[in-house]
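Chemist: Could you look at this predicted model? Sequence included:
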Amino acid sequence: MKMNTRNVCSVACFICVLQLAVLRSENVPERNEKEKRILLNDPNLINSQMEALKREVQTLTSQLSNLQSTYQSKFDNLQSTYQSKFDNLQSTYQSNIDNLQSTQQSEMTLLRDMITQSNHGTTYIIWGKKTCPSINGTSTVYSGISGGRDYTISGSGTNTLCLPHNPDPTPSDYPKAYQNSGFDAWGTIYGAEYQFTYRNIAVDDDVPCAVCLLTHASTMMIPAKTACPTGWTTQYSGVLTTEDDDHHGSDFLCLDGNPEYMTEGSRMKDYNGKLFYPVRAVCGSLPCPPYSSHQLVSCVVCSK
């Protein structure tokens, strides 16, 4: 098939144009690189970039300074807040310590007062018993022997004593008696005996006793009663006793209602001495009623 000359020329021209375009496209990167080298070597561009970098550093420095100032302010505020809280806590703690010390001091003072008061109290003697009743904090100071003057003696002491079982000797130089005009004079003390039979005791049994301590309380003996007034505590109740009317006078004693006897020596030996008799009421100046003639008189010892 034959091609005409015009067509051949057109194809040849198209091929030339295409090759030229390819060559120009290959030379573009080389030209750009050359342009870049020219720009980097430009002093104005370098100075411009340095100035921009300086401005950026200044901006960052300013921002850093502002951040430091802000955080320093926050730190100062935080430190002030916690310092204030710490001071308040320390003040509260010290106040609590002071209050606690004051409370402890008050409690120690109260405790000392209680200890001091516990060393004080009242004592009474229970007649006819060897120990004290465990009532209202009562304790036995000592168990003893009832004693006083002999019923036939007009002198000597009139009160009845509770003598201990373990007497101490007097000093060796203590006078044995009072010397006056060539004769000796002295008082005497005897043991005591029951002169009636009642429950556990019999006539001529020796009479025991005990000294009792009652702290923080007072005591009283009420004759003709077996119970204490309202608000008072009964320590013991029993029978009112004293000497016989034909003997020399003595004190009135409240004998426990369940009396005991001394166990030293033999029972019911008639040695006399201080004697315990029950007491009877006599009408006249003593109104009857409420009393009755020859009524045996009771008694009670109370504490409060």
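Modeler: Done, it's in.
Chemist: Please make it C-alpha for all contacts and neighbour counts, starting now.
Modeler: Will do.
Chemist: Show me the strands in the stretch 101-250 of the chain, by range?
Modeler: Secondary structure of the stretch 101-250 of the chain (DSSP state E, counting those that start in this stretch): strands at 121-127, 138-148, 161-164, 178-180, 183-185, 190-194, 208-215, 219-223, 233-242.
Chemist: Next up, a structure to set beside the first:
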Amino acid sequence: MFTEDLSLLRGPPGRDGRDGRDGRDCDTDELEKLVAIMFNESRKSGDTSSVGGTTTGRSPLGSYDTDDLLQSFNESIGFALLRKMQTTLAKLEGIEEELDSHQSTSLKDDDDADDSQPITTVIGGSTYVRWGRTTCGNNSQLLYEGFVIGSNHAHEGGASNYQCLPLKPEYSTYSGIGSWVYGAEYETGSSMFPNAMHDHNVPCARCFAPTRSATLMIPAKRTCPPSWTKEYEGYLMAGYYTQNRAYAFECMDAEPEAIAGRSGNENGALFYFQKASCSSTGHCPPYIESAELTCVVCTK
């Protein structure tokens, strides 16, 4: 209170170390002015005895000496501080009760959660097919092992992409009406693979990279961009240019496997090495007309 006249209390540092704000260094005239202000404020609030003055018109100092006035003033300030501390303490107690209530609710929720089944959440991750192999690499997880199928190379209808079918299918109802898919074979001739794979059926593996969220197949490269993980490298393969069937480009593993017992020339879906035509691309060199294109599969 009396914020407009607090300058009356300022002075050199007081004896109690409170920066001179206890009024002990004020002279008598200043104290009389201060008590007069207190008296007027008390009279406005209806309490004419709180400072020691009366309504008789006498000087507010009355018969009080300086020490008595200082004691009365300090007591009134102390009372105001006490009320403020009580209010603050009440607020703190309310906050403490609210925190206790919140903690009890959280503990109850935790107890309820313990009775439920654990929830497994997968965040991110990426999948890819490793053509020609039955395993995955570079810390990727095998989702399933399978074999490659596609539409017949001599048919004009059907689909244009290869598929990796799992070894154990799950059927629903069926009627026998529909198109056909065929097993896929390597059509590599003398082959550049470590083992002779010509006419052998092609296996595959569908893989999951749990810590990497993107998959990229780069044709004509054997290395991945910086910060990408190399899953495998191989050769770019698809159908033959004179046949009816147009197949999607896929990256066949450089060290492929074969499905045991399936080495006959059945000519279903076929895989051929792919080469760049220098006369149409116009990028030779560095491309080479007769060289089989490489490829790499990367994740990040």
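Modeler: Looks like it arrived, so ask away. Quick caveat, the model's predicted, so the values are computed rather than measured.
Chemist: can you tell me which of the strands of the stretch 101-250 of structure 1 comes nearest to residue 267 of structure 1?
Modeler: strand 190-194 (10.3 Å; CA to CA).
Chemist: so where in structure 2 does the closest one end up aligned?
Modeler: Alignment of strand 190-194 of structure 1 against structure 2: residues 182-186, by TM-score structural alignment.
Chemist: re earlier: out of the strands of the stretch 101-250 of structure 1, flag the one nearest residue 99 of structure 1.
Modeler: strand 208-215 (32.5 Å).
Chemist: tell me the angle of that closest one relative to strand 190-194?
Modeler: 100 degrees (axes from the mean of the first three to the mean of the last three CA atoms, to 10 degrees).
Chemist: what's in contact with strand 208-215 of structure 1?
Modeler: 117-132, 136-146, 162, 260-262 (CA atoms under 8 Å, 6 or more residues apart in numbering).
Chemist: Quick one, which of the residues you listed are buried?
Modeler: 123-132, 138-146, 162, 260-262 (16 or more other CA atoms under 10 Å).
Chemist: and the equivalent of residue 152 of structure 2 over in structure 1, what does it touch?
Modeler: Alignment note: residue 152 of structure 2 maps to residue 150 in structure 1; criterion TM-score structural alignment. Neighbour list for residue 150 of structure 1: 189, 190, 272, 273, 274, 275 [criterion: CA under 8 Å, 6+ apart].
Chemist: if I look at the second one, how far off is residue 184 of structure 1?
Modeler: Per CA to CA, to the nearest Å, residue 190 of structure 1 is found 19 Å from residue 184 of structure 1.
Chemist: again with residue 102 of structure 1
Modeler: Residue 102 of structure 1 is 66 Å from residue 184 of structure 1, by CA to CA.
Chemist: mind listing the helices for the stretch 51-200 of structure 2?
Modeler: Assigned by DSSP state H, counting those that start in this stretch, the helices in the stretch 51-200 of structure 2 fall at 66-114.
Chemist: hang on, the earlier thing: same list (the contacts of residue 150 of structure 1) but as a markdown table, adding neighbour count.
Modeler: Formatted as a markdown table, these follow (neighbours: other CA atoms under 10 Å):
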| residue | neighbour count |
| --- | --- |
| 189 | 16 |
| 190 | 19 |
| 272 | 19 |
| 273 | 19 |
| 274 | 26 |
| 275 | 27 |
